[in-house]
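**Q** Only the shape, not the letters, is given here:
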């Protein structure tokens, strides 16, 4: 039985104002950025707290654990608690978590703060996407949700640029102080301009929401297969983006945190180039798109292998990596959402749980591989995970054919 959703607001019968759609996209981008600020800062954090290169990936892993907990425990609350009110509470908690990270005196408190940032930042981001879907009319839902998810993509990639630039100017702690101020301003704007979304009187209990989510993950075949591909793909992403900071901040490159963060701009070009993957999936070409994208993901590690001696090869590798990853991600979502349109929020939570696990495992294994075997070890790890994704996809195709 489908979960009840927010009662349709009067504004949903007509087109949402473009300004409101852009506000949702900007808010989603600013929210998700908090989860990714740490990547270009790992080297500075490791030096200040005397954390080894093998262990500093735990900062990213703590954030991803928070993401997983949010998807499991907080995101479903949007079907029970009025979303604007829920967002205000989440923004207050996110500001507190960011201040905790900025003031952390010990590694333990830093990890606790990063876990909280991942927890509330993820819940806020996914809540905005759910708000966009509920606020839009049937005729414009794809456009509105697509624009909001575009904001997530831009925020995710540009987070590295912003974090690197601010850290170079005022230190890594200032990144989180700045973000706390931005989130405070965002709270005021959302409270002023975001309409409330009254809930249905039949809103399910919290326990029913969680049980329904777990049932989907346990029984929905497409979600399981596409979730595993997401786990491997996002592990590959974090293997690269975590270790590249350690490589480029050391000789012979000696790049600043701003320059390292700016690499996200290259990824943005590649990711936007893969936007048509959803159209191909709608035309029944989802499996073919997945196969080509997985091959491209594997091939990206050849130019990435040359990163220690060639920045040009590095830029090409980033372009291929992000193009392949975004194509897989978009195709995964298109195929999953087609299975049970009435269960959109639960499918998002279930799918992104796989994403969070893969991201956390990729981060911690990346720094361990770099400490033990250098950049070559990172490339072998990334290529192996890419090959595992390709093998898994082929195996599932063969299994479905019998």
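**A** It's in. Note that this is a predicted model, so its numbers are computed, not measured.
**Q** From here on, just use CA atoms for contacts and neighbour counts.
**A** Fine.
**Q** would you list every one of the helices in the stretch 101-250 of the chain?
**A** Along the stretch 101-250 of the chain, the segments classed as helices by DSSP state H, counting those that start in this stretch run 107-135, 141-170, 172-193, 206-219, 221-248.
**Q** need those helices in TSV with distance to residue 305 and mean neighbour count, can you?
**A** Shown next, in TSV, are those (distance: least, Cα to Cα, whole Å; neighbours: other Cα atoms under 10 Å):
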stretch	distance to residue 305	mean neighbour count
helix 107-135	30	25
helix 141-170	22	21
helix 172-193	29	17
helix 206-219	36	15
helix 221-248	11	23
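**Q** will you turn those helices into CSV that also has distance to residue 92?
**A** Formatted as CSV, the helices of the stretch 101-250 of the chain follow (distance: least, Cα to Cα, whole Å):
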stretch, distance to residue 92
helix 107-135, 9
helix 141-170, 20
helix 172-193, 8
helix 206-219, 22
helix 221-248, 28
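**Q** Which stretch among those helices approaches residue 78 most closely?
**A** helix 107-135 (6.5 Å; Cα to Cα).
**Q** helices or strands up against the closest one?
**A** Counting contacts by 3 or more Cα pairs under 8 Å, 6 or more residues apart in numbering; DSSP states H and E, helix 107-135 packs against helix 18-36, helix 58-69, helix 83-103, helix 141-170.
**Q** in the first one, what counts as buried?
**A** By neighbour count, and taking 16 or more other Cα atoms under 10 Å as the criterion, the buried residues in helix 18-36 are 20-21, 23-36.
**Q** what sits up against stretch 240-259?
**A** 39-43, 53, 57, 161-168, 260, 308, 363, 366-367, 370, 375, 378, 382 (Cα atoms under 8 Å, 6 or more residues apart in numbering).
**Q** what's the distance between it and the middle of its chain?
**A** 22 Å (Cα atoms, centre = their mean, to the nearest Å).
**Q** end-to-end on it?
**A** In terms of Cα to Cα, to the nearest Å, the two terminal residues of stretch 240-259 are separated by 16 Å.
**Q** thinking again about what came up before, and of the helices of the stretch 101-250 of the chain, who's closest to residue 76?
**A** helix 206-219 (6.2 Å).
**Q** tilt between the closest one and helix 221-248?
**A** 90 degrees (axes from the mean of the first three to the mean of the last three Cα atoms, to 10 degrees).
**Q** elements contacting helix 206-219?
**A** Contacting helix 206-219 under the criterion 3+ Cα pairs under 8 Å, 6+ apart are the following elements: helix 221-248, helix 344-401.
**Q** So for residue 386, which of the helices and strands packed on helix 107-135 sits nearest?
**A** Nearest to residue 386, of all the helices and strands packed on helix 107-135, is helix 58-69, at 20.0 Å by Cα to Cα.
**Q** let's bring in a second model and compare:
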């Protein structure tokens, strides 16, 4: 796949995921304008997240049935409709309907990753996944900065209007420049594609990589969902705008891991994952110094996001190589672990911070990272039969050989 097509898919991912997280910096004005009490404003973000989880189960398996190029365009178009509905909402229920729609079809992210993996030669699959997945991190972290700037100038509705326009433009570009997939054999029906997802949970490889992702993103969520609490309190008392700028440090770390896909292509996914998880634990030692040093916090954020991106790309490379006949299903199911882990980190960090301060939150994040490393260590040498029957393609054999070498 050409570099500029990878870039297009990365932008698709960034715009789609930004729609899910865009409300975080603008909850107060958005809730006030829609007539929501402060206690209910959190449902603005939750609605999109619930829609996203539903899409992982119901929509992502479609990628194993129909042409993913057309599916990307359709998902982006419906996402744009949800954004426009939200931007024009005069009542809370209308906004919720738009956010749920946008969240449901934001799973175009997983379809784009699966498409990149399927059209790339085996020797370049990890590189393609790495570049496309980087768009997700840009969307999550970049949305914190861009949303605040747009809302400050034109109001919160402009955020969703801009995202809608971008989604429609990307839908047209996807149809115009992305090649159709060439799939051997006849694709399975939708019912069979959804049912096959359940079989993934019988794979040791899928379960262990999913558990690594669960603890990995619980650690990630512990930082990013709790960071504003100590930064907004004494001694720093930073404004929301300045707190959002720390997302740039996370972005630098995530983009620094762009070579993770190339490392996976060279057969280093397993050992590199172990190194990155160790680095994740180390990053919390720097992050824990937040009460006394913002510079050490920046260093810790860069290391943490670098480590998270390396492991995330390596996991997807291993799973898509082992399951070439159901790439969309395996990517979507894997992301369920990601969503649940992020939710756990977000919920736990606020409770721990209230009881034990930032030191407690830092120990929590490091603990999640240690659990991920423990799962990786246990599964460092998966058994030969870790992949299901019918996936004995060269890519799957290569993956198992790589795991043994790791």
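**A** Here it is on my side, so go on. Since we're looking at a predicted model, the values are computed, not measured.
**Q** Send over the TM-score of the superposed chains.
**A** The TM-score (TM-score structural alignment, normalised by the length of structure 1) is 0.80; 382 aligned residues with a Cα RMSD of 3.5 Å.
**Q** Just put the helices and strands packed on helix 107-135 of structure 1 in CSV and tack on distance to residue 221 of structure 1.
**A** Formatted as CSV, those follow (distance: least, Cα to Cα, whole Å):
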stretch, distance to residue 221 of structure 1
helix 18-36, 28
helix 58-69, 20
helix 83-103, 30
helix 141-170, 24
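**Q** so what's residue 404 of structure 2 up against?
**A** Counted by Cα under 8 Å, 6+ apart, residue 404 of structure 2 has contacts 380-382.
**Q** same thing but 10 Å
**A** Residue 404 of structure 2 makes contact with 270, 380-384, 398, according to Cα atoms under 10 Å, 6 or more residues apart in numbering.
**Q** same thing with residue 285 of structure 2?
**A** Per Cα under 10 Å, 6+ apart, neighbours of residue 285 of structure 2: 296-297, 300, 359, 362-363, 366.
**Q** and what of residue 376 of structure 1?
**A** Shown in contact with residue 376 of structure 1 (Cα under 10 Å, 6+ apart): 304-306, 308, 369-370, 382.
**Q** Quick check: of the residues you listed, which lies closest to residue 389 of structure 1?
**A** For the contacts of residue 376 of structure 1, the closest approach to residue 389 of structure 1 (Cα to Cα) belongs to residue 382, at 10.8 Å.
**Q** Tell me the residue in structure 2 aligned with the closest one.
**A** Counting by TM-score structural alignment, residue 382 of structure 1 lines up with residue 365 in structure 2.
**Q** Its match touches residue 342, doesn't it?
**A** No. In this structure, residue 365 of structure 2 is not within contact of residue 342 by Cα atoms under 10 Å, at 11.4 Å.
**Q** Common neighbours of those two, please.
**A** 215-222, 348.
**Q** So residue 365 and residue 342 of structure 2 - more neighbours on which side?
**A** Higher neighbour count among residue 365 of structure 2 and residue 342: residue 365, with 29 against 24, using other Cα atoms under 10 Å.
**Q** State the distance from the more buried one to residue 217 of structure 2.
**A** 10 Å.
**Q** Show me whatever sits in contact with both of the two.
**A** With Cα under 10 Å, 6+ apart, residue 365 of structure 2 and residue 217 have common neighbours 223, 345.
**Q** Mind checking the helices and strands packed on helix 206-219 of structure 1 for the one nearest to residue 88 of structure 1?
**A** Short answer: helix 344-401, nearest of these by Cα to Cα, at 19.6 Å.
**Q** tell me the angle the closest one makes with helix 58-69.
**A** If you take the same axes, to 10 degrees, helix 344-401 of structure 1 sits at 100 degrees to helix 58-69.
**Q** Give the equivalent position in structure 2 for residue 95 of structure 1.
**A** Using TM-score structural alignment, the partner of residue 95 of structure 1 in structure 2 is residue 80.
**Q** I meant residue 273 of structure 1, not that one.
**A** When structure 2 is aligned by TM-score structural alignment, residue 273 of structure 1 is paired with residue 256.
**Q** From residue 127 of structure 2, how far out is its match?
**A** Going from residue 256 of structure 2 to residue 127 of structure 2 by Cα to Cα gives 13 Å.
**Q** same check, this time on residue 97 of structure 2
**A** For residue 97 of structure 2 relative to residue 127 of structure 2 (Cα to Cα), the value is 37 Å.
**Q** for residue 142 of structure 2, same thing?
**A** Distance, residue 142 of structure 2 to residue 127 of structure 2, using Cα to Cα: 22 Å.
**Q** ditto for residue 359 of structure 2
**A** From residue 359 of structure 2 across to residue 127 of structure 2, the span is 37 Å (Cα to Cα).
**Q** From residue 206 of structure 2, how far off is the spatially closest residue to residue 309 of structure 2 that is not a sequence neighbour?
**A** With sequence-adjacent residues excluded and distances taken as Cα to Cα, 6 or more residues apart in numbering, residue 309 of structure 2 is closest to residue 254, at 5.7 Å. According to Cα to Cα, residue 254 of structure 2 stands 24 Å off from residue 206 of structure 2.
**Q** Over to residue 318 of structure 2?
**A** Residue 318 of structure 2 sits 9 Å away from residue 206 of structure 2, going by Cα to Cα.
**Q** which ones are touching residue 38 of structure 2?
**A** 27-28, 31-32.
**Q** Would you mind finding the match for it in structure 1?
**A** By TM-score structural alignment, residue 38 of structure 2 lines up with residue 51.
**Q** Tell me the secondary structure of that match, please.
**A** Judged by DSSP: H, G, I helix; E, B strand; the rest coil, the three-state class of residue 51 of structure 1 is coil.
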